[in-house]
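>>> Using only what follows, build the 3D model:
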Amino acid sequence: MTAEAQATIAVIGAGAMGRGIVQLFAQSGHRVKFYDNSEAAVAAAHAFVADMFDSKVDKGRISREEADKAKSQLVPCTQLVDIADCDIVVEAVLEDLEIKRGLFAELETVVSSAAIIASNTSSLLIADIAAGCAHPERIAGLHFFNPVPVMRVTEIISSVRTADITVEKLKACIDKTGHRAVLVQDQPGFLINHAGRGLYTEGLRILEEQAASHDQVDLLMREAAGFRMGPFELLDLTGLDVSSKVMQSIYDQFQQEPRFRPSSIIPPRVAAGLFGRKTGEGWYQYQEGKKLDLANANEPPPAMSQNCRVWIDPAADQHAELSTLSQQAGAQIVVSPDDASLLLIQPWGIDVSQACADLNLDASRCVAVDPLPSLEMRRTLMLSPITRTQSRDDAAAILGADNAPYTVINDSPGFVVQRMLATIVNIGTNIAQRGIASVDDIDDAVRIGLGYPAGPLALGDRLGPHRVMQVLEGLQRVTGDPRYRPSHWLRRRAQLGENLITREAARH
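Here you go, the predicted model:
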């Protein structure tokens, strides 16, 4: 088979992933054979995929002729030997190393020596699966995401012994489907699951510290950072039972790298059966798969005290905007913190307590306002452990007087959005540093596969590499946690005043 030729493809495993892979290749014009140990599963998969094509006709997405042609490409198989003539075999069976090794060894005796054998594994190293194969050069990973026809990105994973021609043929095949093929080295979590550790683990860290509630974190990531879902909504969608295993696996495979440290608050929830949507309750409660509405998160601001006197840190990024809001709310601006009843600051990467210590300010009168993303979106107010109730209420009255939404959180180095974005960017740049994938593939894969508003490197450029460094260094300073140490790839570009995405971005 040449890279341009039409391939005959076999899919082993007729579960949800296998069915999706069959549908994707059949609608792309490939002849697709599919096999499962259970003949009933094969029959069910055949009916399911055929129904999907009929449904597309009913919805006006494809013509009846296109549907019939795609269905004609489906070849259910009742014996493994029936796939002997296939050019590419995609394994989509249970995520068990021994089962996959045994299957791959059997497949080598069935298909030709020129056939490619690929695994849809999401967590096992390709080199481990191929360890017992006679021809590991033709073994690769072909990682799809559920639902396969909708999630338009596919990881092509090369082990240390995968041949270049194997990757080229797989890429040509995926390109024909319309999916974005990203080339990835055989490392734990590959690319997308690896990059996704930042959102999950940092959200859990914030919750562990009681800096904000899970629903506040999700709200801020949606309305301030522009993400489709926050970490806890996403955990409920993927299932805590599944995600907890992936988190632990990646942490262990990376030799307990602090950046990927799992959270101790997950196992008790898994033990209690709070898996998320599929069990009706996770971080949220669900009815018929839909999240039950929470209480109104946009309550009206409190009344401001009489004779409120506000001092705004001259170094605040949004000093002019905060001054205008304060005056419009009826507060008096003062030039000395000693004369103020409310102190407003805008730190990067540190918490209110550290900022007050650095600036010699009275923490009981101090409230921090996150400069991210802008005061036109949801605003975050952060309190010290001893911020007075009246100072908190006055800050809320000022920041909410123009009816803009705001959220009040406890002391947290880097607020919520700063530390979440900095962690995501840092992990993305470390993937680039390790050469696991190219800059373009990293950003496209994360944007498509995880639904982020942009890839991690583009997010870093929007914020500014120097700002990302400032947040990470502040986090490391306050917490002492090596989790926040900046990657070399990020640090070097920040020091040189370079963007993360440049013409020379692939160079270390």
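
>>> alpha carbons only for contacts and neighbour counts from here, please
Fine.

>>> Might you report the residue contacts of the residue nearest to Ala140 when sequence neighbours are not counted?
Closest residue in space to Ala140, ignoring its immediate chain neighbours: Ala118 at 4.8 Å, by CA to CA, 6 or more residues apart in numbering. Residues in contact with Ala118 (CA atoms under 8 Å, 6 or more residues apart in numbering) are 88-91, 139-142.

>>> mind putting those residues in JSON lines, secondary structure and distance to Met151 included?
Output for the contacts of Ala118, formatted as JSON lines (DSSP: H, G, I helix; E, B strand; the rest coil; distance: CA to CA, whole Å):
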{"residue": "Ile88", "secondary structure": "strand", "distance to Met151": "21"}
{"residue": "Val89", "secondary structure": "strand", "distance to Met151": "20"}
{"residue": "Val90", "secondary structure": "strand", "distance to Met151": "17"}
{"residue": "Glu91", "secondary structure": "strand", "distance to Met151": "18"}
{"residue": "Ile139", "secondary structure": "strand", "distance to Met151": "23"}
{"residue": "Ala140", "secondary structure": "strand", "distance to Met151": "20"}
{"residue": "Gly141", "secondary structure": "strand", "distance to Met151": "17"}
{"residue": "Leu142", "secondary structure": "strand", "distance to Met151": "14"}
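
>>> Narrow these to those that are buried.
Buried members of these, scored by 16 or more other CA atoms under 10 Å, are 88-91, 139-142.

>>> For the comparison step, fold the sequence that follows:
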Amino acid sequence: MSTTLHLVAVIGGGTMGSGIAEVAAGAGHQVLLYDIAADALTRAVDGIRQRLASRVARGRLTAEQAEALLARIVPTTELAALAPAQLVIEAASERPEVKKALFSQLAEICSPSALLTSNTSSISITAIAADVKHPERVAGLHFFNPAPVMKLVEVVSGLATSPEVVEQLCRCVTAWGKQPVRCRSTPGFIVNRVARPFYAEAWRALEEQVAPAQVIDAALRDGGGFPMGPLALTDLIGQDVNFAVTCSVFNAFWQDRRFLPSLLQQELALAGRLGKKSGQGVYRWPLDAQTELTLSAVPNPAGALKIRRKSDAVTELDELLLMETEGQTAEALSAQYGRPVVVYDHSAGRRWCWRARSLIRSRPPIKRCTIFSSRAKKYCRLPTIRGCWCGARWRCW
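Presented below is the predicted three-dimensional model:
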């Protein structure tokens, strides 16, 4: 199967649908943007217009180019209008029954040679294609939010997907300036399968009141070298969407506790606190300047301390033991060694997280941590929990 992909149809006027439409139009395609609700299409086009205006203001695009790109996007509330499309990208509600019904309709409306793809984050492509005529043309084309910015696209094969279709989609994605990654239709594909425990650990820490959301995000963001913390990222994605994907992956893996959904996230979704798109989620949006979590450096930080390196993982600071985490609490290690203990997670990132036995009162925390500032790291204190971040704190449920 091979067809020239001139006309692209995008289904869904939400954040992902409008972003994908912008990407396709930016690559020179004529784009049909479909949504059942006219007001959703109005918001989608307005959002694209604002993003293009921002790019023009920054000199990334000329006004003429922006105008031409916007003119290539034609909104419609008629599904039948998608009939001439050679490539359809569905970005509708993340519900299996909605997608299956939609693809069955598309198979009747569009040409047998049209490629039918879904932007689903976790739903089985094999299941979506089950009732579609010519299921070999059905595949996953999973973009990431925000679609105009993020380079990665997962090209997902269902059981019946033709290798030729996958190859054609990879060429198309590459021509759009994106990086295609091929994968099979397994729960969560690649990225969401890996990311679920990352989100889950942040939610569990928030539920257990390990630290405020800003501290949890700072620890996991800077400790792991990520652009955003997991809680802020769920706000950006949308708590409803992120929670639905977590539930989908959890159920697809037969309730494996590594993917256990968060009751707190469910509460936010039920309350309509969906994050950026509703103005409030874990944080209030737009985000205010976050409190700086780095402790101030002290003059001559190590001058008053007697420092002795006992091993790669253990340093003596006077009577204090500074130890790299191996999963035990500072309380347990202090009892084991009979002296005050501070445990830290070095990680490879920009921030160290540390925790101290709660009974330590002999030295103020700022003095015990001056060795961190001398190594030009950001750092923050956590309660005495098992593990730290970003390494040993990960748990298998």
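
>>> what's the TM-score for these two chains?
The TM-score (TM-score structural alignment, normalised by the length of structure 2) is 0.83; 394 aligned residues with a CA RMSD of 3.6 Å.

>>> Return the distance of the aligned partner of Met323 of structure 2 in structure 1 relative to Ser353 of structure 1.
Taking TM-score structural alignment, the alignment pairs Met323 of structure 2 with Ile345 from structure 1. For Ile345 of structure 1, the distance to Ser353 of structure 1 equals 11 Å [CA to CA, to the nearest Å].

>>> So which of those two has more stuff around it?
Neighbour tally, Ile345 of structure 1 and Ser353, criterion other CA atoms under 10 Å: the higher count belongs to Ile345, 27 against 23.

>>> Now do the contacts for the more buried one.
So Ile345 of structure 1 contacts 312-313, 316, 366-369 (CA under 8 Å, 6+ apart).

>>> repeat that for 10 Å
Counting by CA atoms under 10 Å, 6 or more residues apart in numbering, Ile345 of structure 1 touches 311-319, 322, 352, 355-356, 366-371, 381-382.

>>> Just the buried residues of these.
311-313, 316-319, 322, 352, 355-356, 366-371, 381-382.

>>> quick one: which of those residues sit in strands?
Of the buried ones among the contacts of Ile345 of structure 1, the ones assigned to strands by DSSP state E are 311-312, 366-369, 381-382.

>>> tell me which residues in stretch 159-168 of structure 2 are buried?
159-162, 165-166, 168.

>>> same thing with stretch 396-416 of structure 1?
Those would be 396-401, 405-416, for stretch 396-416 of structure 1 by 16+ other CA under 10 Å.

>>> Show me which of the buried residues of stretch 159-168 of structure 2 is closest to Val245 of structure 2.
Within the buried residues of stretch 159-168 of structure 2, proximity to Val245 of structure 2 (CA to CA) peaks at Leu159, which comes in at 21.0 Å.

>>> OK, contacts around that closest one?
Leu159 of structure 2 makes contacts with 124-127, 129-130, 135-136, 138-139, 184-185, as judged by CA under 10 Å, 6+ apart.

>>> And for Val11 of structure 1?
Val11 of structure 1 neighbours (CA under 10 Å, 6+ apart): 17-19, 21-22, 25, 32-36, 76-77, 83, 86, 88-93, 118-120.

>>> switch to 6 Å and redo it
34, 89-91 (CA atoms under 6 Å, 6 or more residues apart in numbering).

>>> quick one: the strands in the stretch 251-400 of structure 1?
For the stretch 251-400 of structure 1, applying DSSP state E, counting those that start in this stretch gives strands covering 286-287, 290-291, 309-312, 332-333, 342-345, 366-369, 379-383.

>>> With distance to Gln6 of structure 1 added, can I get the ones you listed in JSON lines?
Below are those laid out as JSON lines (distance: least, CA to CA, whole Å):
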{"stretch": "strand 286-287", "distance to Gln6 of structure 1": "45"}
{"stretch": "strand 290-291", "distance to Gln6 of structure 1": "42"}
{"stretch": "strand 309-312", "distance to Gln6 of structure 1": "66"}
{"stretch": "strand 332-333", "distance to Gln6 of structure 1": "72"}
{"stretch": "strand 342-345", "distance to Gln6 of structure 1": "62"}
{"stretch": "strand 366-369", "distance to Gln6 of structure 1": "58"}
{"stretch": "strand 379-383", "distance to Gln6 of structure 1": "54"}
